[in-house]
Each structure stands twice: as structure tokens, then as C-alpha cells.
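Colleague: sequence and predicted model, in that order:
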Amino acid sequence: MAETIEEIASRVRELRELEKVTAEEMAEYLKVPLETYICYEEGKTDIPASKLFEIGQRLDVEMNLLLTGEEARVRIFTVTRKGEGVEVERRGQYKYQNLAGKFLSKRAEFFTVTIEPKKEKPAAYSHPGQEFDYVLEGSLNFSIHDNEIILNEGDSILFDSSYKHSMEARGERPAKMLVVVI
């Protein structure tokens, strides 16, 4: 199931308004210019997954609600079959698939992330918490806090995600990772 940027943007705006949080307050919370935040809500600019995570925290909602419009309901377990995770349409270099969106009161978010090879340097993002990345396929350059690390299939990294970080596929093949945001 692929959700469009416009659908997600509309949900973010509606939930923000229901919580009586102004666009200015949200932009300040996310540490982005107001103009950037307004473009997020208008669907003109893709909302990075790290910012969606922060928006969910600020509005006290599960990320699944932002991604799909559906409340998480499952308390005991959830199974996501291959290819059935909620995909978020990305304009950038990363394609996300949420793997456990239906589970209620998660303490982490679980994704597969596919990183397409590109010529330009990817933008760096930060978000609260910690992140664990495990390379399933391919090879990538991982950048964090002035450090460049090459990660190959089977390698993993756990890091403080409040530091700006980015990933870039090496070579001509995409890289695929399991990502856990805590």
C-alpha cells in the first residue's frame, strides 16, 4: 500500500489543528523554517521520515496514523508479510516500508529502507532517540557527525540519531536496510 505525500500531509495538518498546535509551533519543534513546514503540510515538499517520527511524538500519535490514517489496534503481535508493509512515497533517495504499523503503543518504529544510487550527496537528517541499521543488501556510505563509514551486507550500526546522519548507496545497485528507530 503506497501512501502519497499529499495524503500524509493532509493528515499531519488535520491532526496538528485538532491538537491546537500552530504551524509556527510545529516548525519550531521540528527545527525547520516555517516555510519548509508549510510546504510539508501542503504536500509540496516530502516530509522526511525522521520528521514524521518527530511529528508523531509531538502530536502523541502512532506513526501509523500519520502514514495510513488508521489507528494501531494490535496489542499481542502483528505480522507483516513480504511486500505488505505500508510504503511511503519518497521524492528523495530513500524508500521506506513500515513493518509494524498496526501494533499499538510501540516503543520503536521498524522499517525497511531502500537507498537508490544517486550522483548528488544526500541530505543529512536528525531525530530524537537512537537508530539501529542492519544492511540486508548492497553496500552504502554512512555519514554521521563528521564520520564516514562503509557498511556492507550483514553490517550494522547503532547510533544516537540526534546527530545529523545520511546514507548513500555505493556503486550502481540500491542498498536495502532494516531500520529500527527507538
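Modeller: Arrived safely.

Colleague: from here on, just use CA atoms for contacts and neighbour counts.
Modeller: Noted.

Colleague: now the spatially closest residue to Gly101 that is not a sequence neighbour: which helix or strand?
Modeller: Of all residues not flanking Gly101 in the chain, Asn64 sits nearest, at 4.9 Å (CA to CA, 6 or more residues apart in numbering). In the assignment (DSSP states H and E), Asn64 maps to helix 63-68.

Colleague: what lies in contact with that helix?
Modeller: Here helix 63-68 makes contact (CA atoms under 8 Å, 6 or more residues apart in numbering) with 3, 8, 11-12, 52-53, 56, 70-72, 86, 88, 101-102, 109.

Colleague: check it against this one:
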Amino acid sequence: MELGEKVKYLRNKKKMTIKNMSELTGLSTGFISQFERGITTIDVKHLNKIAEILETDITTFFTTEHPLQPSVEQDIIVRGYLRPYIQHVNRVVHFNLGRFNDDLTMSPEYIEIMPNETKEVPAPYTHDGEEFLYVLEGVLTLSWGDQDIKLYAGDSAHFNSDYPHNWDNMSDVVTKVIIVHAPKSTN
């Protein structure tokens, strides 16, 4: 997505018109329209002002980590080719399957867990909310209290997270899982 498209997306998300933006920046409506369509460029001073008005940091316009998408439809859709990468912790790669929206309570993720060389299930722990796991590929070992349960492709688990639990990949191949935390995980 181009710079102007990102500005337009954020402006629309704040339900702000081009006229509002013009009044707040001192730039003409025609200029703002042309900038958002990629017809003209903008200087850093005005881009900083726009970022301030949109209550964001100027770096938001240049980052690709969490792609901004330009339509109302895209406020609820995450395209596979634009799936935002969240983090890579130890041997687990997390991808967000939902929109970054503070109004929503679920946190759906697609994760890929690399094989565990030690073959030891991590210690169970508790947290608020509930958790849903669906194994797409590989074998996931769910530690549930003092039990270790293997989940295979097509298996799922849904539970209150206040019971001691954890999970890991004890196999020799990558395990792919859909996981949903509700409310959103703060980890």
C-alpha cells in the first residue's frame, strides 16, 4: 500500500473528511485528494502534522509489519497474502488471523511450532480467559495438569485457561495450529 493510501485509510477510519483534514493541516482539499491517490508527494513537515491529527506516529506510514488495508471490507478481512506477522518467540512463529481492533475480545492466531530437540513439555501455567486450539498439521502435545495428550491434524481442544496447561511440538516436524485466546492474550 502506498503512503497516500495509508493516510486515506487512517483518515477514513477516524471518519474524517478531506475537508476536515484540509482545515486541520492548512493544505487544500485538492492537494490532499491528489496525495491520497498517489498523484503528488508531501513534505515531512506536513506528513508529521497529518500523523499528529490521525493520532499515530509517522513511522506507521512506512511500516509493513502490520499492513493497512484500504477499504471497509478489509476492516474485517485478513487476506492470506497480507497476514500480519506478530512475533517469533523461541521456536514458535505467530501470525495474526484477526484485525488489530481494541473493540474485539478474541485473539485468533495461526502458529507454526518448530520441533523441540529436548522433547520436554514446558511447565503448565494458568491465565485468564479461555483458549481454543485446532491442529492443522503435525502433532501438538497438550500438557493438561499432570497429563500429556497428543493432538493430531484435525483435533481440537477448548478449555478455560485457569486450569494448569501448556502445549508444545514434541515431534520431528513443524506443527501448524490455529489458536484463539478470549479475551485477547496479553503475552
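Modeller: All right, it came through fine. Worth saying up front: this structure is predicted, and the values here are computed from it rather than measured.

Colleague: returning to that earlier point: how many neighbours does the residue nearest to Gly101 of structure 1 have?
Modeller: Per other CA atoms under 10 Å, the neighbour tally for Asn64 of structure 1 reads 21.

Colleague: look up how far Gly138 of structure 2 lies from His158 of structure 2.
Modeller: Separation of His158 of structure 2 from Gly138 of structure 2 (CA to CA, to the nearest Å) stands at 18 Å.

Colleague: residue contacts, the closest residue to Glu28 of structure 1 other than its chain neighbours?
Modeller: Nearest residue to Glu28 of structure 1, sequence neighbours excluded (CA to CA, 6+ apart): Leu34, at 7.7 Å. Residues near Leu34 of structure 1 by CA under 8 Å, 6+ apart: Ala23, Glu24, Ala27, Glu28.

Colleague: please pick the buried ones from the residues you listed.
Modeller: For the contacts of Leu34 of structure 1, a burial check counting by 16 or more other CA atoms under 10 Å picks out Ala23, Ala27.

Colleague: need the contacts of Leu34 of structure 1 in a markdown table (columns: distance to Val79 of structure 1 and secondary structure).
Modeller: Putting those into a markdown table (distance: CA to CA, whole Å; DSSP: H, G, I helix; E, B strand; the rest coil) gives the following:
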| residue | distance to Val79 of structure 1 | secondary structure |
| --- | --- | --- |
| Ala23 | 36 | helix |
| Glu24 | 38 | helix |
| Ala27 | 35 | helix |
| Glu28 | 36 | helix |
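
Colleague: taking the contacts of helix 63-68 of structure 1, please make a PyMOL selection of just the buried ones.
Modeller: In PyMOL syntax, the buried subset of these is picked out as below (16+ other CA under 10 Å):
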select buried, resi 8+11+12+52+53+56+71+72+86+88+101+102+109
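
Colleague: could you list which of the contacts of helix 63-68 of structure 1 belong to helices?
Modeller: Ile8, Arg11, Val12, Leu52, Phe53, Gly56 (DSSP state H).

Colleague: could you identify the most distant pair in those?
Modeller: Arg11 and Phe53 (13.8 Å; CA to CA).

Colleague: rewinding a little: who's more crowded, His158 and Gly138 of structure 2?
Modeller: The neighbour count for His158 of structure 2 versus Gly138, taken as other CA under 10 Å, is higher for Gly138 (21 against 13).

Colleague: please name the nearest non-neighbouring residue to the more buried one.
Modeller: Nearest to Gly138 of structure 2 is Thr175, by CA to CA, 6+ apart, at 4.3 Å.

Colleague: list the contacts for that neighbour?
Modeller: Counted by CA under 8 Å, 6+ apart, Thr175 of structure 2 has contacts Glu112, Ile113, Met114, Pro115, Val135, Leu136, Glu137, Gly138, Val139, Leu140, Asn169.

Colleague: now those residues as TSV including distance to Leu3 of structure 2 and secondary structure?
Modeller: Below are those laid out as TSV (distance: CA to CA, whole Å; three-state DSSP):
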residue	distance to Leu3 of structure 2	secondary structure
Glu112	31	strand
Ile113	34	strand
Met114	36	coil
Pro115	40	coil
Val135	38	strand
Leu136	36	strand
Glu137	38	strand
Gly138	40	coil
Val139	42	strand
Leu140	41	strand
Asn169	40	coil
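
Colleague: just the buried ones out of the residues you listed, please.
Modeller: Buried among the contacts of Thr175 of structure 2 by 16+ other CA under 10 Å: Glu112, Ile113, Met114, Pro115, Val135, Leu136, Glu137, Gly138, Val139, Leu140, Asn169.

Colleague: the third one -> structure 1?
Modeller: Spelled out, it's Met114 of structure 2. Mapped onto structure 1 by TM-score structural alignment, Met114 of structure 2 lines up with Glu116.
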